[in-house]
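>>> okay, here's the prediction I keep looking at, along with the sequence it came from:
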Amino acid sequence: THLCTFDITDLYTMLPQEESIAILKQFLIRFNQTHTRGMSINTIESLARIVLTENVFIYGNKYYRQIKGGAMGSPFTLTLANIFMWHWEQKLVEKQKASNELYGRYIDDIFLTSNDSIESLHDMLENANNYHLNIKLTREVGSCVSFLDVQINNQDGNITTSVYHKEASEPYIVPFKSDHPRHIFENIITTSLLRAIRYSSTLQAFNHEIRALKLMLIYNR
């Protein structure tokens, strides 16, 4: 079984505006949301167009209007990106279901499995990469891949998981001598421990993550 992860390059700023609005309308109709918080689909469509097309910014003492994508950090851009990906992934999801394979997505990060040949898998990903001019994939295929902060490894048919740390990540957190509220430090430790417990499928992986956590805490005394 091949493991594959990929993400969409610059999804938020590459969304085709008018096409995304059309997909939003299709999404609302598909799920019978003819009125949302008292607003009709046509009203939502009009408001969405204003939010997308009336973004301006200043660069070099000149005003520019954004003609592609949405504003970074905007809650609406996140929602619209999710809906756009819902539309984009339909054929891929159908193929995975028909093949009884795994498929999962978190916004623009996708994980899937495949028992096809590696050539067929790359062909499928290349077709997905060429499906839309604005949507380009950065992919990773193999027996060991990372998805978000999880490392997934296929060892002769046995799936193991562990915590994934990016190569560029540094073992630094908020220094304990800083004036942050004390619960911040407690939450850092609790969250790190929970992640180690949930993501480590073997005792070896868990112990490795605990050692890394201890070192991180020592660095930040």
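Cool, got the structure.
>>> C-alpha only now, for contacts and for neighbours.
Fine.
>>> look at Ala48 and say how many residues are nearby.
20 (other Cα atoms under 10 Å).
>>> second structure follows, compare the two:
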Amino acid sequence: MLPQEEALNVLVEFLHVHGYTKVKGIPLETIRLLASIVLKENVFVYGKKIYQQVLGGAMGSSFTLTLANIFMWKWQKELVRRQDMTCEYYGRYIDDVFMTWNKSENALKQILENANTWHPNIKLEYKIGKSLPFLDILLSNNNGTLSTSVYHKPAAEPYVVPFISDHPRHVFENIVQTSLRRAIKYSSTFQLFNDETRYIKSTFLYNGYPSSFIDKTFRKFFSGYISSRSFLPFLDNERQFSQMRIALSGQPSRQQSQVEMRIAALTNDNDHLVEDLDKKEEFIIQQNKKTNKLQNKLIIHYTHEKRFKTRKRDMHRIFQETFVNTPIMETNLIVGNTNHKNTMKELIQKRPRQEILKNKVKADENHKKEPSATKPAKSK
């Protein structure tokens, strides 16, 4: 759990380090105040008592996750510095860390145990080995060569959405293709990819997917990389696998890298031309931009209740106190409310339109029943 005040200080430090004095015109002091409101104003009821959160942030809040990442940025500085000094790799995703080490295991354990003393609220649980999972990837060190493959937890059951479930057909295709896409990206060798492909097919067969449907989806996914005359819907060789892996991973080929380098060199030489073009485009956009009636207006709407009698006045007061002497004061705060419908309004319906009240059907029937005039018989 993050100490709230310390986390707010780290947030301001993070913005300062990255060259921010304002964010979209909002000073850092105001950002810290807003962050404090989000972090500290969390209450909940338990056992007929109201509690306020004093450590950490609200679960599920996007800001809490961002703040946790920034807090870890501060914590990991020393560890990253040591890894950079020894030319080792360090990577982190939220609270999962992966790092390489080429010295003794005891030296690594000593560093990790030392890292556990850096902050009382952050403790590392680590595993050391030549083959370790990180998220859903299994990384292995094979005599100095790093290989990757899809990681399956030992306790994980081979279950996916059953084929008999009431889903549109494209959902089943997407599930199969997602598994193949992950296998392509995570498998570092053609052999590992083939192993994962066999696992994928057996898993879907186990969940009731027809073999013909699986083969058809495989062939559709690999189209463009395998021959249409191929008997099996699989990649045939290492070259096809490498081409598809580069395409799906977004990794440019050597030729693409050379082209990008040439484009970058040309861009650097023509910076002044690009700036002039940007100014011209900005001028045209400003001319064609339509006026927005809601610009510089902040509209807040709520349903009125007796306990919210002073809500409008309170919100205007908080807005004034919070954003005084900031550019946000140029925004016009509009607070509106609607009343609850009472029983009479709920039960009384609006009178129907006049044309609906006219009984045209009966009028037509009466018209048909009227005796028609008979023509006089012709005399001979």
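It's in. From a predicted model like this one, the values you see are computed outputs, not experimental measurements.
>>> can you give me the TM-score here?
Their TM-score after superposition, calculated using TM-score structural alignment, normalised by the length of the first structure, is reported as 0.88; 208 aligned residues with a Cα RMSD of 1.5 Å.
>>> how close does the residue most central in space within the second structure sit to Lys201 of the second structure?
Most central residue of the second structure, judged by C-alpha distance to the mean C-alpha position with Cα atoms, centre = their mean, is Ser62 at 9.9 Å. Using Cα to Cα, to the nearest Å, we find Ser62 of the second structure at a distance of 37 Å from Lys201 of the second structure.
>>> re earlier: the residue nearest to the centre of the second structure pairs with which position in the first structure?
Structural correspondence for Ser62 of the second structure with respect to the first structure (TM-score structural alignment): Pro75.
>>> for Ala68 of the second structure, see how far away the residue nearest to the centre of the second structure is.
Relative to Ala68 of the second structure, Ser62 of the second structure is positioned 10 Å away (Cα to Cα).
>>> again with His367 of the second structure
Taking Cα to Cα as the measure, His367 of the second structure and Ala68 of the second structure are separated by 81 Å.
>>> in terms of neighbours, single out the busier of the two.
Between His367 of the second structure and Ala68, counted using other Cα under 10 Å, the more crowded position is Ala68 (19 against 10).
>>> just the element for that one, please.
Under DSSP states H and E, the secondary-structure element containing Ala68 of the second structure is helix 62-75.
>>> equivalent analysis for Thr267 of the second structure, please.
When secondary structure is defined by DSSP H and E, Thr267 of the second structure falls within helix 254-269.
>>> gap between that helix and the chain center?
Taking the mean C-alpha point of helix 254-269 of the second structure and that of its whole chain, the gap between them comes to 31 Å (Cα atoms, centre = their mean, to the nearest Å).
>>> how about that helix, which residues of the first structure does it hit?
Aligned by TM-score structural alignment, helix 254-269 of the second structure falls on no residue of the first structure.
>>> do the same with stretch 153-166 of the second structure
Under TM-score structural alignment, the counterpart of stretch 153-166 of the second structure in the first structure spans residues 166-179.
>>> how long is the matching stretch end to end?
With Cα to Cα as the measure, stretch 166-179 of the first structure spans 28 Å from end to end.
>>> go on, stretch 53-60 of the first structure?
Counting by Cα to Cα, you get 21 Å between the two ends of stretch 53-60 of the first structure.
>>> what range does it cover in the second structure?
Mapped onto the second structure with TM-score structural alignment as the criterion, stretch 53-60 of the first structure occupies residues 40-47.
>>> need the contact partners of that stretch.
Contacts of stretch 40-47 of the second structure with the rest of the structure, by Cα atoms under 8 Å, 6 or more residues apart in numbering, involve Gln4, Ile50, Tyr51, Gln52, Gln53, Val54, Gly57, Ala58.
>>> of those residues, keep whichever come out buried.
Buried subset of the contacts of stretch 40-47 of the second structure (neighbour count, 16 or more other Cα atoms under 10 Å): Gln4, Val54, Gly57, Ala58.
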